[in-house]
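A.B. asks: got a predicted model here, sequence first, then my questions.
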Amino acid sequence: MQDEDSRAHPFPRSREDAQAAQQMPDTPQTRAPAHRLAFADTDFLLREELRPVRLQLELLKPQLILDERGVESTVVMFGGARIPAPENKDEARTKTLKELSRYYEQAYRFATIMTERSLKTYGREFVICTGGGPGVMEAGNKGATDAGGQSIGLGIVLPHEQAPNAYVTPDLCFNFHYFAIRKMHFLMRARAVTVFPGGFGTLDELFETLTLIQTGRMTPVPLLLFGKEFWDRIIDWQALADAGTIGESDLQLFRYVETADEAVEIIDNFDPTPCD
């Protein structure tokens, strides 16, 4: 009599077939690439023609794991990898980076507050999500860990290898090849997005979020920029509105904050109604 598991799966499992394939006699036929099971053939999966499949897999793997872990919403923290912790600020290579170290502290405090809130939902809501690297990302994951909660790290393969920081929850530490899929995962569950001073990567993530909200492709969420002086120095938002390339109301898609407490207050009182 069949047990319940075998009735639910009347055919051999893929894992079982993969193991069986490894036990085949060693012959010219079994050694040939054509004989490998397609799903176990790395050379085949990495072919140029298989890029659509790899894109799908990279979207699906984190999605399934996050669903299995019960993560329903996230609080995203974008920001520079080069911003030092206060105790390391004297090692910063520029005066500006040294000054920006204060935002490491605010990122840490913000992540701590939001994780304490997340714990009240058994870790389902308001889960801290960073890029998993150093700087502001490390501060976010560290704050979540020290608060006793879990946090997500969405890493990316770069020419100069960047290991995940030590505070990302191991089971939620992902690695991406495609920037586009990684950015989708940043925003798919986002209840709020915070953006700390950073470089090209941070700017890319900021403008992606702004564009999605502006065009109505994403439900409005609190979009909070830490450090008004920094952002006003590198981006002349009003000039874009004056030129007519964005609308005046688009300047209301984001808010400036300086402290974690300010950010939390805005999130708590956020009105998702789009601006007129």
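C.D. replies: Right, received. Where do you want to start?
A.B. asks: please make it C-alpha for all contacts and neighbour counts, starting now.
C.D. replies: OK.
A.B. asks: what about the helices in this protein?
C.D. replies: Using DSSP state H, the helices of the chain run over 4-8, 14-22, 28-31, 42-45, 51-68, 95-100, 102-119, 136-146, 179-188, 200-214, 228-234, 237-243, 260-268.
A.B. asks: let's bring in a second one:
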Amino acid sequence: MTLDAKADGLKQRNFPTAQQEAVVAQPPSRYDGPGSAYQLAFTDQDFLLREELRPIRMQLELLKPELLMQELGIEATIVMFGSARIPAPDDARAALEAARKDGTELLVRRAEAALSMSHYYDEARRFAGLVTRRSAQLDKPVYVVTGGGPGIMEAGNRGADEVGGRSIGLNIVLPHEQAPNPYITPELCFQFHYFGLRKMHFLMRSVALVCFPGGFGTLDELFEALTLMQTGKSRKRPVLLFGRDFWSRLINFDLLVETGMISPGDVNLFRFVETAEEAWQVLDEEYGFEKGA
């Protein structure tokens, strides 16, 4: 026996892995029916889904994305928030044409509104491509992460995919069907049950947050991030709001300051941008991306 072979013996496992046990442990026929408790605990879905096992399930939702992203060397992300209801311009134009043929005034108005918002899809798509392409040569590439759904989320993953990059999708199980968009890198497409843990993963590796127009979900994600930075629970990092007109009409930030609801300096936690290039310039000024490329 060679010295190498002897040394290998020192590294051998003393016990089989859980994966090996899960394959081997086939129950005898008597205990293979409904109600049998014979199944290994970690392969028993009914057991894992018990109400009392919620803390374990929450831990698993924290660990699974964390461990897989660590293994893939993902350390820095740019989070893209925004509405699932903002369509691609081509889809918006087709929907408007169909609505006009239908002749229903309400459908036409909604289709016109969707078309007017669809330029944000293009900006999100261009921004994600810009981030992915420009950061590819950095020692630590920056990865786009979205909520994994349609609309602005799809645009973000699509922009990264179109320039040959990887991107992350953190999808959530909802009462209505919510399938991941087709542009997420498969090994980085995650599904969540708990909103809170999903939002933790949005922020854990993020170096910036970019927020496009959206509804309740987008506002929830944006304001939780701002609150964490405002209170010092999270480090400050760039928060970019695409579309000054939309955000200024939606939220009266001046009123919040005038009534003492926030401090005057709190409005410096974010800034408005209009284009993908402007957003990238802000991030480059903050981190010197172009110098490191």
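C.D. replies: Noted; the coordinates are in hand. Everything numeric in this text was worked out from a predicted model, so none of it was measured.
A.B. asks: can you redo the helices of structure 1 as CSV with distance to residue 126 of structure 1?
C.D. replies: Shown next, in CSV, are the helices of structure 1 (distance: least, CA to CA, whole Å):
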stretch, distance to residue 126 of structure 1
helix 4-8, 36
helix 14-22, 35
helix 28-31, 50
helix 42-45, 35
helix 51-68, 13
helix 95-100, 25
helix 102-119, 5
helix 136-146, 11
helix 179-188, 13
helix 200-214, 18
helix 228-234, 25
helix 237-243, 29
helix 260-268, 11
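A.B. asks: and residue 156 of structure 1, which of those helices is closest to it?
C.D. replies: Residue 156 of structure 1 lies closest to helix 179-188 among the helices of structure 1, at 7.3 Å (CA to CA).
A.B. asks: got the helices of structure 1 as CSV, with mean neighbour count and distance to residue 159 of structure 1 columns?
C.D. replies: Below are those laid out as CSV (neighbours: other CA atoms under 10 Å; distance: least, CA to CA, whole Å):
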stretch, mean neighbour count, distance to residue 159 of structure 1
helix 4-8, 9, 45
helix 14-22, 12, 32
helix 28-31, 11, 33
helix 42-45, 13, 21
helix 51-68, 14, 19
helix 95-100, 16, 23
helix 102-119, 22, 25
helix 136-146, 28, 19
helix 179-188, 16, 13
helix 200-214, 16, 14
helix 228-234, 12, 26
helix 237-243, 13, 32
helix 260-268, 16, 33
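A.B. asks: out of these, which is closest to residue 250 of structure 1?
C.D. replies: Between residue 250 of structure 1 and those, the shortest gap by CA to CA is with helix 200-214, which sits at 6.9 Å.
A.B. asks: so which bit of structure 2 is the closest one matched to?
C.D. replies: Using TM-score structural alignment, helix 200-214 of structure 1 lines up with residues 216-230 of structure 2.
A.B. asks: now stretch 250-260 of structure 1
C.D. replies: Under TM-score structural alignment, the match for stretch 250-260 of structure 1 is residues 266-276.
A.B. asks: ok, stretch 76-83 of structure 1 next?
C.D. replies: Here stretch 76-83 of structure 1 aligns to structure 2 at residues 79-86, judged by TM-score structural alignment.
A.B. asks: what's the answer for stretch 149-157 of structure 1, then?
C.D. replies: So stretch 149-157 of structure 1 sits over residues 165-173 in structure 2, by TM-score structural alignment.
A.B. asks: could you do stretch 55-65 of structure 1 as well?
C.D. replies: Against structure 2, stretch 55-65 of structure 1 falls on residues 58-68 (TM-score structural alignment).
A.B. asks: quick one: residues in contact with stretch 268-288 of structure 2.
C.D. replies: With CA atoms under 8 Å, 6 or more residues apart in numbering as the contact definition, stretch 268-288 of structure 2 has outside contacts at 123-124, 126-127, 130-131, 208, 226, 229-230, 236, 238-244, 289-290.
A.B. asks: repeat that for 6 Å
C.D. replies: With contact meaning CA atoms under 6 Å, 6 or more residues apart in numbering, stretch 268-288 of structure 2 is reached by 123, 127, 239-244.
A.B. asks: post-alignment, stretch 54-61 of structure 2 versus structure 1, mean distance?
C.D. replies: Aligned to structure 1 and superposed, stretch 54-61 of structure 2 gives a mean residue distance of 0.4 Å (mean CA distance after the TM-score superposition for structure 1).
A.B. asks: which residue lines up with residue 195 of structure 2 in structure 1?
C.D. replies: Using TM-score structural alignment, the partner of residue 195 of structure 2 in structure 1 is residue 179.
A.B. asks: once you drop chain neighbours, what's closest to that match?
C.D. replies: Using CA to CA, 6 or more residues apart in numbering and skipping the chain neighbours, the partner closest in space to residue 179 of structure 1 is residue 156 (7.3 Å).
A.B. asks: so how far is residue 266 of structure 1 from the one you found?
C.D. replies: Remark: distance between residue 156 of structure 1 and residue 266 of structure 1 (CA to CA, to the nearest Å) = 30 Å.
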